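> sequence? don't have it. structure:
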């Protein structure tokens, strides 16, 4: 869209506010951003946390990397530029969910510090919880649930994070969860406890 076109677009404030929606839900909303290598357990943990939130009758939703690429981000590849656009779009969608009063869980490798910082900047301070799902490359390869590492090692998949493309570890995440040593139940409890401590739930 041209600069002239965007100049004519004005943000329209809503009558019902984010605070109104949070009050009705009975809890605050936020983004819980799970980042880590492929196979680290991001999707497993995000879905397990959402299940716990759902059992408590709290409004939540998981935005999963693979699922999003089936629709909203279909057509994007895995180049640095496409990865950046992938995360930008997810950040914007997550922002909308937070505005809707929903605890939003995202499960994306999101390998670059700059892209995660952009996603954080889209929501208010305190509404972005970065969770580094930490797992050694060796353990991720051992799991290799989708067989992706084997293909990457054979050169069948290019620009694969951890093999032929870098992963920039979080510098100061709100939580670090080592899935190589913690059970899913322990990991979920860690996230839920943190949400309590922050007064989100």
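Thanks, I have it. Given the structure is predicted, the values throughout are model-derived calculations rather than measurements.
> When you work out contacts or count neighbours from here on, use the C-alpha atoms and nothing else.
OK.
> Count the residues that sit near residue 71.
Residue 71 has 9 neighbouring residues, counting by other C-alpha atoms under 10 Å.
> The one 5 residues further on too?
The criterion is other C-alpha under 10 Å. On that basis, residue 76 has 14 neighbouring residues.
> Please report how far the spatially closest residue to it that is not a sequence neighbour lies from residue 182.
Sequence neighbours aside, residue 82 is the residue nearest to residue 76 in space, at 5.6 Å (criterion: C-alpha to C-alpha, 6 or more residues apart in numbering). Distance from residue 82 to residue 182, counting by C-alpha to C-alpha, to the nearest Å: 33 Å.
> Residue 46 too?
As judged by C-alpha to C-alpha, residue 46 and residue 182 stand 15 Å apart.
> Over to the closest residue to residue 164 other than its chain neighbours. Which of the three states is it?
Distance criterion C-alpha to C-alpha, 6+ apart; nearest residue to residue 164, sequence neighbours excluded, is residue 158 at 6.7 Å. Assigned with DSSP: H, G, I helix; E, B strand; the rest coil, residue 158 falls in the coil class.
> try it against this one:
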């Protein structure tokens, strides 16, 4: 550690105190899947339902984070990795305050998601695969990104000319093809036992 850095962690309100006040543990729920799979929509629905139950939850979403914290990053594999690393560090800070952090990020490689688990800590990390066929993602594509990627206007687009590695053993695998948003959200909340 640099000589000019003096953390004050020992003087701050401790995580156990925050979790006791919140009435639940903090943690990071990492929603991964293709663009258009429903990650952000499901995360927002889960956050709303948890909020209504008095659970301290917060969504960190790919588009919102890239609009601010990570506005300087592109979509190369290295930039995606750095985007993921920064989000993991922020999510860890939130989790330490006793929050349940719903992170909705494509995070296309297993290596990236393992990096998140390593940063956050295995006890606080829950990987949720929003498992949606690419054909359905393209149908839902309100931004027109798939069409642009297929036309060559967008490079390094996950699922088209950049790979997506599905999780091997996620905490939860939500197959959205036959589920409403509410059903998918309820499935996640039930798995969290909240």
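That came in fine, so what should we check first? Since the model is a prediction, treat every value here as computed from it, not as a measurement.
> What is the equivalent residue in the second structure for the residue nearest to residue 164 of the first structure?
In the second structure, the residue matched to residue 158 of the first structure (TM-score structural alignment) is residue 155.
> again with residue 94 of the first structure
Aligned by TM-score structural alignment, residue 94 of the first structure pairs with residue 91 of the second structure.
> and that match, that one's in a strand?
No. Counting by three-state DSSP, residue 91 of the second structure is not found in a strand; it is helix.
> which residue ranges form the helices in the first structure?
Counting by DSSP state H, the segments of the first structure that form helices are 3-7, 18-25, 42-55, 65-68, 80-99, 113-121, 137-143, 148-153, 184-197.
> Please identify which of those is closest to residue 165 of the first structure.
Ranking the helices of the first structure by proximity to residue 165 of the first structure (C-alpha to C-alpha) places helix 80-99 first, at 8.9 Å.
> outside of the closest one, which residues touch it?
For helix 80-99 of the first structure, the surrounding residues in contact (C-alpha atoms under 8 Å, 6 or more residues apart in numbering) are 17-18, 21, 29-31, 63, 73, 76-77, 103-104, 106, 110, 115-116, 118-120, 122-123.
> Measure the mean distance from it to the second structure post-superposition.
Its aligned residues in the second structure lie a mean 0.2 Å from helix 80-99 of the first structure after superposition (mean C-alpha distance after the TM-score superposition for the first structure).
> If you count neighbours, what's buried in that helix?
Neighbour counts over helix 80-99 of the first structure (16 or more other C-alpha atoms under 10 Å) mark 83-88, 90-91, 93-99 as buried.
> List the contacts of the alignment partner in the second structure of residue 104 of the first structure.
Aligning on TM-score structural alignment places residue 104 of the first structure opposite residue 101 in the second structure. Going by C-alpha under 8 Å, 6+ apart, residue 101 of the second structure touches 26-29, 57-60, 91, 94-95.
> right, and the helices of the first structure - which one's nearest residue 176 of the first structure?
Closest among the helices of the first structure, using C-alpha to C-alpha: helix 184-197, at 9.5 Å.
> still on that earlier bit, can you lay out the helices of the first structure as JSON lines showing distance to residue 128 of the first structure?
JSON lines is the format used below for the helices of the first structure (distance: least, C-alpha to C-alpha, whole Å):
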{"stretch": "helix 3-7", "distance to residue 128 of the first structure": "28"}
{"stretch": "helix 18-25", "distance to residue 128 of the first structure": "15"}
{"stretch": "helix 42-55", "distance to residue 128 of the first structure": "15"}
{"stretch": "helix 65-68", "distance to residue 128 of the first structure": "18"}
{"stretch": "helix 80-99", "distance to residue 128 of the first structure": "10"}
{"stretch": "helix 113-121", "distance to residue 128 of the first structure": "6"}
{"stretch": "helix 137-143", "distance to residue 128 of the first structure": "26"}
{"stretch": "helix 148-153", "distance to residue 128 of the first structure": "29"}
{"stretch": "helix 184-197", "distance to residue 128 of the first structure": "11"}
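> How about residue 148 of the first structure, nearest residue that isn't a chain neighbour?
Nearest to residue 148 of the first structure is residue 157, by C-alpha to C-alpha, 6+ apart, at 7.6 Å.
> Next: residue 45 of the second structure.
residue 185 (6.1 Å).
> corresponding residue for that neighbour in the first structure?
Applying TM-score structural alignment, one finds that residue 185 of the second structure aligns to residue 188 in the first structure.
> Max pairwise distance over the buried residues of helix 80-99 of the first structure: which two?
Across those, no pair lies farther apart than 83 and 99, at 24.4 Å, counting by C-alpha to C-alpha.
> Can you give me the neighbour number for residue 148 of the first structure?
As a burial measure, residue 148 of the first structure scores 16 neighbours (other C-alpha under 10 Å).
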